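Chemist: Here you go, sequence then predicted model.
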Amino acid sequence: MKKILSVICALSCLSTPVWAATTSTVNANSSLSTQAGYSFGYLLGKSNAEALQGLDLNAFIEGLRTASNNQNPALSEQEMANALALYKKQAEAKDLIAHQQQAEINAKAGAAFLTNNARQSGVVTTASGLQYQVLKAGEGKSPNKNSTVEINYEGRLIDGTVFDSSIAREQPVDFRVSEVVSGLSEGLLTMKEGGKTRFFIPSKLGYGEIGAGDAIGPNSTLIFDVELIKVK
């Protein structure tokens, strides 16, 4: 068991897609040993699907069988280490190319969106490229860059995908104005307590070419609806 899990851990940093469909001969009438073996393999594959995609699964199973039988491997430890290192580099290169291609797509889509949005009624464009639209004027005090504010917000992509929402959670958040992305930080300075504003944030004022996790891709233009509840 420990040897199998060690192999899985070693492969967990690898990813390159493509599964080949297979026809199983295992069924409810198979022996307990067969059913248990299949179940264990299935669970390992399901929990490590991304790491296993693109690998030669027959060779993977052969490696498992060789190790579990305490037999000598077909490759030396150095050869295996070299193969894994090279495979990882190839996977990372493919991921980088895909990342760059997506960044270019997002940048073009964002630029087109902002150009059109700038023409919309009530939209203000600042010198930095930030755009905003006041939905409700506030009457309280405004924050400065060192202020801590309490807000309700919803963040989404230009295709409407919501990536975060304190409104949906029904739980306002507190944070320092200077601690958020520069576009939102700049935008908050235009608000007063009780106000609601929609901000359109170019990627250079958001998460840039890196993006943020799986939810926000590289060069993504962001839209934030913000209600400034209180300046603390």
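Modeler: Yep, that arrived.
Chemist: okay, CA-based contacts and neighbour counts for the rest of this
Modeler: Will do.
Chemist: Residue 164 should be in a strand, yeah?
Modeler: Yes: assigned with DSSP: H, G, I helix; E, B strand; the rest coil, residue 164 falls within a strand.
Chemist: Quick check, it in contact with residue 152.
Modeler: No: Residue 164 is beyond contact range of residue 152, at 10.9 Å (criterion: C-alpha atoms under 8 Å).
Chemist: Of the two, which one has the most company?
Modeler: Neighbour totals were compared for residue 164 and residue 152, and residue 152 leads with 20 against 14 (other C-alpha atoms under 10 Å).
Chemist: So the more buried one lies in a helix, does it not?
Modeler: No: with three-state DSSP as the criterion, residue 152 is strand rather than part of a helix.
Chemist: Wait, it touches residue 169, no?
Modeler: No: counting by C-alpha under 8 Å, residue 152 stays clear of residue 169, with 9.7 Å between them.
Chemist: Below is structure B, check it against A:
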Amino acid sequence: MKKTIKLSLVAASVLALTACNQEAAKQEVKEVKLETEAQQQAYGIGASVGTYLNQDMADKKELGIALDQELMIRGFQDALAGESKLDEEKIREVLTALDASVRTKQQEAATAAAEKNKAEGEKFLAENAQKEGVTVTESGLQYEVLTAGEGEKPAETDTVKVHYKGTLLDGSEFDSSYSRNEPTSFPLNRVIPGWTEGLQLMPVGAKYKFTIPSELAYGERDLGKIPANSTLVFEVELLEIVKPKTEAADSE
């Protein structure tokens, strides 16, 4: 069932290509009417498939896989006419091989990117460690005091409330409680090691800048916005050590 759906998507994608092919431009142009909901739905399906295919072809090209657009269109047209040059078994075979090739190239690209991130992170950490005001802990965590606090320091088992902003080395922001205009709370022993260690150094009221090596962050995991082996930079404000309700009630 899944293979049938996949093949249908490929066929539909080729149909979307036909609409924008140069050869189609030479044919008689039919006026597009989008007056009824049914017309809009039909057009919307085509537009959606076309958007998918445009991105899919761009992704494959970036991996070094270039597909012949004219042959894709010809295959669709031949299939509609019942004159496909490949039988269903062969089509499944070649598309399965294409999928395998894409996965292999994606893995190769991911490995290369992870290695690059690792090297860039090590270089950045070495240079940053020499800057005035930067302290390096035994684990390799680097921190800088932006605002000194005078409150209590949290323990590893405490829950804390913070404001923070996280960026990659190129300055792109991947997360920020400031952007959401709402601080966040979490147990210190349930976050990345760099945070667990770093926030225990901070008194309440302080604001620190942490540069966290990938092994103290998300390591080799690729989280989308945070690529594998990324060194992360955080600015963190420790607003409060959140006490359990029973403890808070006893202190009143």
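Modeler: Received it, and whenever you're ready, just let me know what you need. What you see is a predicted model, and the numbers here were worked out from it, not measured in a lab.
Chemist: Superposed, how do the two chains score by TM?
Modeler: The TM-score (TM-score structural alignment, normalised by the length of the first structure) is 0.79; 218 aligned residues with a C-alpha RMSD of 3.2 Å.
Chemist: what's the matching residue for residue 119 of the first structure over in the second structure?
Modeler: With TM-score structural alignment as the criterion, the equivalent of residue 119 of the first structure in the second structure is residue 130.
Chemist: ok, how many other residues are close to its match?
Modeler: Look at residue 130 of the second structure: counted by other C-alpha under 10 Å, it has 11 neighbours.
Chemist: repeat for residue 128 of the second structure
Modeler: Using other C-alpha under 10 Å, residue 128 of the second structure is surrounded by 17 other residues.
Chemist: That one is in contact with residue 135, isn't it?
Modeler: No: with contact defined as C-alpha under 8 Å, residue 128 of the second structure does not reach residue 135; the gap is 9.6 Å.
Chemist: give me the element whatever residue of the second structure lines up with residue 61 of the first structure is part of.
Modeler: Taking TM-score structural alignment, the alignment pairs residue 61 of the first structure with residue 73 from the second structure. In this assignment (DSSP states H and E), residue 73 of the second structure forms part of helix 69-80.
Chemist: Residue 8 of the first structure now?
Modeler: Assigned by DSSP H and E, residue 8 of the first structure falls within helix 2-11.
Chemist: Let's verify residue 149 of the first structure: helix, strand, or coil?
Modeler: Look at residue 149 of the first structure: counting by three-state DSSP, its state is strand.
Chemist: Residue in the first structure paired with residue 234 of the second structure?
Modeler: By TM-score structural alignment, residue 234 of the second structure lines up with residue 224.
Chemist: Remind me which helix or strand that match belongs to.
Modeler: Counting by DSSP H and E, residue 224 of the first structure is found in strand 222-231.
Chemist: Give me the mean distance between that strand and the second structure.
Modeler: Mean deviation of strand 222-231 of the first structure relative to the second structure after superposition (mean C-alpha distance after the TM-score superposition for the first structure): 0.6 Å.
Chemist: Just want the angle from the helix or strand containing residue 41 of the second structure to helix 69-80.
Modeler: Per DSSP H and E, residue 41 of the second structure falls inside helix 37-62. Here the directions of helix 37-62 of the second structure and helix 69-80 differ by 130 degrees (axes from the mean of the first three to the mean of the last three C-alpha atoms, to 10 degrees).
Chemist: what secondary structure does the spatially most central residue of the second structure sit in?
Modeler: The residue lying closest to the centre of the second structure (C-alpha atoms, centre = their mean) is residue 224, at 1.8 Å. Here residue 224 of the second structure is recorded as coil under three-state DSSP.
Chemist: gap between it and residue 174 of the second structure?
Modeler: Counting by C-alpha to C-alpha, to the nearest Å, the gap from residue 224 of the second structure to residue 174 of the second structure is 10 Å.
Chemist: now swap in residue 155 of the second structure and tell me
Modeler: With distances taken as C-alpha to C-alpha, residue 155 of the second structure is found 27 Å from residue 174 of the second structure.
Chemist: Who has more neighbours out of these two?
Modeler: Legend: neighbour count by other C-alpha under 10 Å for residue 155 of the second structure and residue 174, higher for residue 155 (17 against 13).
Chemist: Within the helices and strands, which one has the equivalent of the more buried one over in the first structure?
Modeler: Using TM-score structural alignment, the partner of residue 155 of the second structure in the first structure is residue 144. Under the criterion of DSSP H and E, residue 144 of the first structure resides outside all helices and strands.
Chemist: how about the nearest residue to residue 144 of the first structure, chain neighbours excluded?
Modeler: residue 189 (6.0 Å; C-alpha to C-alpha, 6 or more residues apart in numbering).
Chemist: In the second structure, what residue corresponds to the one you found?
Modeler: In the second structure, residue 189 of the first structure lines up with residue 200, judged by TM-score structural alignment.
Chemist: That match contacts residue 153, correct?
Modeler: Yes: if you go by C-alpha under 8 Å, residue 200 of the second structure and residue 153 touch, sitting 5.9 Å apart.
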